[in-house]
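Asks: predicted model, plus sequence, below.
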Amino acid sequence: MSNNTNGFFDKIDTIKRWVDRVISAVLIFIVGAMTTLVTYQVVVRYLFDSPSAVSEVLSRYGFIWLILIGSAYVFGLREHMAISFVKLKFPEKIQIYLDMFIEFSTAAFALSVMIIGGYSSAARQMWQLDSALQVPMGVIYSAIPISGALIIFYFLYQELNLLRRLKQLQ
């Protein structure tokens, strides 16, 4: 491969590492915040007999964000669950094509359902306020299109790597 192509892939790898670090920091923050909120909820409920609705709702929404953003992060790390028994029976070139198709299928779902549908849903809910937090529900729902956008980013990254592997086989 040419030096110019390697420079391009080095830049893409750097961007992916940066995105991975930011997402992992966000996920660590969410887990820490949820741990604090749930601990606070237990203490005020059982020691002071005064449950906090705000901490309960915040931890619930944090869990939703954790799942959605975390699933995009796991997709980007290629650590998601996969049944590769059949795929491994094929030659390496066919395996790459199958990986590309699987990645494309996931990206199509992320684009159509998570980004387009999630954005539409979040936009429609911007007028409705959460009863405990008094924030628009669209803010909570915005985790869906954000997660979808992250999946699309990781899809593009993986497709470039798969194309690079295909060129190396030729």
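Replies: That came through, no problem.

Asks: only C-alpha atoms from now on, for both contacts and neighbour counts.
Replies: Fine.

Asks: any idea which residue is closest to the centre of this structure?
Replies: Nearest residue to the geometric centre of the chain (C-alpha atoms, centre = their mean): Ala72, 2.1 Å.

Asks: give me every residue that touches that residue.
Replies: Residues near Ala72 by C-alpha atoms under 8 Å, 6 or more residues apart in numbering: Ser147, Gly148, Leu150, Ile151.

Asks: so what's it closest to, chain neighbours aside?
Replies: In space, and not counting its chain neighbours, Ala72 is closest to Ile151: 5.2 Å by C-alpha to C-alpha, 6 or more residues apart in numbering.

Asks: same check on Val54?
Replies: Ala132 (5.7 Å).

Asks: going by secondary structure, His80 is in what exactly?
Replies: Using DSSP states H and E, no element contains His80; it sits outside every helix and strand.

Asks: structure two is appended below for comparative analysis:
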Amino acid sequence: MRFLGKLLDRVEQIFVGLALLAITSLLFINVILRYFFSSTLSWAEEASRYGVVWIVFIGASICVCKGSHIVVDALTAKLSARWQRPFALGVTFFSILFCCVFTILSLRLTLRIAEFGQMSTTLGIPMLYVYGAMPVGGALMTLRYAQQAWRLLRGKETLT
């Protein structure tokens, strides 16, 4: 189980890193082409936008794993040590529920987009691939919150 978690960590991080590198390179090349050769890659900005969509949703999963999401801990700080872990567990279960609902609804939307056969304007790719970032990211966040809940239940998760 730990091996799969670490593998998922690496895959997410490599994906986000490579996507960011590709977007940066693509936009840099497009700027060079525009200013020095009076030409552009017509599809570069659209591809970059779609890449950022994927980075955001995969990055959200990474943030769940690392505990990097913004947290308002005013209530948690006021609780006694005895109640902090149960409260954190409740918040984590609520997050799992939210991510499950988000994943299901975004999957429905993605399937509907696929059913209509909507294509991107410049790239000409099915919008299914763009909208697919939502259910994939939602499922990954659900998995990450489930891992966090498991660690909280076992007493392995540190409360900050």
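Replies: Happy to help now that I have it. For clarity, every value in this text was computed on a predicted model and none was experimentally measured.

Asks: re the thing from before, host element of the equivalent of the residue nearest to Ala72 of the first structure over in the second structure?
Replies: Under the alignment (TM-score structural alignment), Ile151 of the first structure pairs with Met141 in the second structure. Using DSSP H and E, Met141 of the second structure maps to helix 133-154.

Asks: what's that helix packed up against?
Replies: Helix 133-154 of the second structure sits against helix 44-66, helix 81-116, with contacts defined as 3 or more C-alpha pairs under 8 Å, 6 or more residues apart in numbering; DSSP states H and E.

Asks: can I get the contacts of Ala72 of the first structure in JSON lines with distance to Arg21 of the first structure and neighbour count?
Replies: Output for those, formatted as JSON lines (distance: C-alpha to C-alpha, whole Å; neighbours: other C-alpha atoms under 10 Å):
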{"residue": "Ser147", "distance to Arg21 of the first structure": "15", "neighbour count": "23"}
{"residue": "Gly148", "distance to Arg21 of the first structure": "18", "neighbour count": "28"}
{"residue": "Leu150", "distance to Arg21 of the first structure": "13", "neighbour count": "21"}
{"residue": "Ile151", "distance to Arg21 of the first structure": "15", "neighbour count": "27"}
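
Asks: how many neighbours does the counterpart of Arg108 of the second structure in the first structure have?
Replies: Counting by TM-score structural alignment, Arg108 of the second structure corresponds to Ser120 in the first structure. Using other C-alpha atoms under 10 Å, the number of residues around Ser120 of the first structure comes to 16.

Asks: could you measure from Thr142 of the second structure over to Leu41 of the second structure?
Replies: For Thr142 of the second structure, the distance to Leu41 of the second structure (C-alpha to C-alpha, to the nearest Å) stands at 37 Å.
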